[in-house]
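Participant: Predicted model follows, preceded by the sequence.
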Amino acid sequence: MTTQEIVDSKEMKVIVFQLMDKEYAISIDVVTTIEKVLSITRVPNTPDYVKGVINLRGVVTPIVDLRQRFGLPEKEMDDNSRIIIVTTEEFDVGLVVDMANDVIDIREDSIEPQPEVVGTIESEFISGVAKVERRLLVMLNLEKVLQPIKRVSNDER
């Protein structure tokens, strides 16, 4: 890669988090805060992966368990578990993850399109895969992950 190609390549900051043994990433632009697990109030008649809501500094925020959303085995929340609060155009939502690892810069040209993986529920939620040194980061498509929640939120307005 030439020096000019490196200069032309845009970088983006991402939050890296873990579910089971895979590392995922979302753009830091949509992340408001990362919280330790707080008391979650269950809400009736919501999908199983919507754990409930929390009151975060006066804002009632729905909480989504990404393990359940992706059809992965459930895991009790522990000291490493985190809630990543993300902001969409319509509302804030918290994503329960096993661990929030770090914030890194990745070059946009290091993100490859979503691989054709047959039979995995989570594949519809992936926007691409980033290769960073020896790591493979699965880039989430938050729009798809949160789609049903948006419908519920909009219907209630």
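Facilitator: Structure's in. What do you need?
Participant: alpha carbons only for contacts and neighbour counts from here, please
Facilitator: Will do.
Participant: And the lengthiest helix in the chain, what's buried?
Facilitator: Using DSSP state H, we find that the single longest helix of the chain is helix 147-155. Going by neighbour count (16 or more other Cα atoms under 10 Å), the buried part of helix 147-155 is I149, K150.
Participant: ok, now stretch 36-52?
Facilitator: Buried-residue list, stretch 36-52, by 16+ other Cα under 10 Å: V37, Y49, V50, K51, G52.
Participant: Taking those, tell me the two that lie furthest apart.
Facilitator: V37 and Y49 (15.6 Å; Cα to Cα).
Participant: Now do the strands in this protein.
Facilitator: Taking DSSP state E as the criterion, the chain carries its strands at 11-19, 22-27, 31-36, 50-56, 59-65, 82-87, 92-97, 99-107, 111-113, 126-132, 135-140.
Participant: let's bring in a second one:
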Amino acid sequence: METRNDMSPAAGGFQVLTFVLDDEGFGVEIHDIQEVIEYRAVTPVPRTPDFMLGVINLRGKVIPVVDLRRHFAMQRAEPTVDTCIIILHVDIDGERTLLGVLADRVQEVVEIDPDEVSAPPRIGTRIDSDFIQGIVRQEAGFVVLLSLSRIFASAELQAVLERDGDGWEARSTAMSAEAAGDP
């Protein structure tokens, strides 16, 4: 299990982007985030798991988008004006890959003191406790710190993210050409 010491400290603490899924607070370390973008139409990809929404074209790059609500077996929700996509850097077989994660809304970036992080509960959570790096109490409630390495190391997600041939590579070429204005 990852412990608080596995997280990278920044001047005695570390920064976390907090966001909401199904009225619950979650957080990911800021160094794993490239950017946050407004929700946009996602192109579905056939024969992918339910939590895999599809792909988006972000400045000529094809980015797979995952709905953590579905991956965590939460109730589905229609996009709202607050819905956004968090573009993350994740390691897939030692290679940094961009991946979008749907969020109901982004809250803020907060500085977390490592001493304030509690171990995740082993029972009583709606998501697999292996996906939780820790729990932090904030003024507005608890923030569940997600372990991206464990979430995206799950076999099901690995299979989706490693697609090639008629998968991401072909779509990437087609979407990049479309973005450049090529037929």
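Facilitator: Received the coordinates, thanks. In this text, all values refer to a predicted model and were calculated from it rather than measured experimentally.
Participant: hang on, the earlier thing: now the buried residues of stretch 36-52 of structure 1 in CSV, with distance to K10 of structure 1?
Facilitator: What follows is those, written out as CSV (distance: Cα to Cα, whole Å):
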residue, distance to K10 of structure 1
V37, 34
Y49, 35
V50, 35
K51, 36
G52, 37
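Participant: Would you mind finding the match for I33 of structure 2 in structure 1?
Facilitator: Using TM-score structural alignment, the partner of I33 of structure 2 in structure 1 is V31.
Participant: For its match, which residues are in contact?
Facilitator: I84, I85, V86, T87 (Cα atoms under 8 Å, 6 or more residues apart in numbering).
Participant: how close does it get to M20 of structure 1?
Facilitator: 21 Å (Cα to Cα, to the nearest Å).
Participant: now do M139 of structure 1
Facilitator: 15 Å.
Participant: With neighbour numbers in mind, choose between those two.
Facilitator: M139 (23 against 13; other Cα atoms under 10 Å).
Participant: circling back: between the buried residues of stretch 36-52 of structure 1, which is closest to S110 of structure 1?
Facilitator: Y49 (31.1 Å).
Participant: Touching, that closest one and L72? I think so.
Facilitator: No. Applying Cα atoms under 8 Å as the test, Y49 of structure 1 and L72 come out as separate, 10.7 Å apart.
Participant: Need the residues touching each of these two.
Facilitator: Counting by Cα under 8 Å, 6+ apart, nothing touches both Y49 of structure 1 and L72.
Participant: Pick out the residue closest to the middle of structure 2.
Facilitator: Against the mean C-alpha coordinate of structure 2, by Cα atoms, centre = their mean, the closest residue is V101 at 3.8 Å.
Participant: okay but it is in contact with V66, surely?
Facilitator: Yes. Counting by Cα under 8 Å, V66 is a contact partner of V101 of structure 2 at 5.0 Å.
Participant: what residue of structure 1 matches up with D23 of structure 2?
Facilitator: So D23 of structure 2 corresponds to D21, using TM-score structural alignment.
Participant: what's the spacing between that match and E133 of structure 1?
Facilitator: 17 Å.
Participant: before we move on, what about E23 of structure 1?
Facilitator: 13 Å.
Participant: Same drill for the two, tell me which one is more crowded.
Facilitator: Ranked by neighbour count (other Cα under 10 Å), E23 of structure 1 and E133 place E23 first, with 17 against 6.
Participant: Now do the same contact list for the more buried one.
Facilitator: V16, F17, L136, L137, V138.
Participant: Any of those residues buried? List them.
Facilitator: By 16+ other Cα under 10 Å, those give V16, F17, L137, V138 as buried.
Participant: Closest to V117 of structure 1 out of those residues?
Facilitator: For those, the nearest to V117 of structure 1 is V138 (12.6 Å; Cα to Cα).
Participant: list the contacts for the closest one?
Facilitator: K22, E23, Y24, A25, I126, S127, G128, V129, A130.
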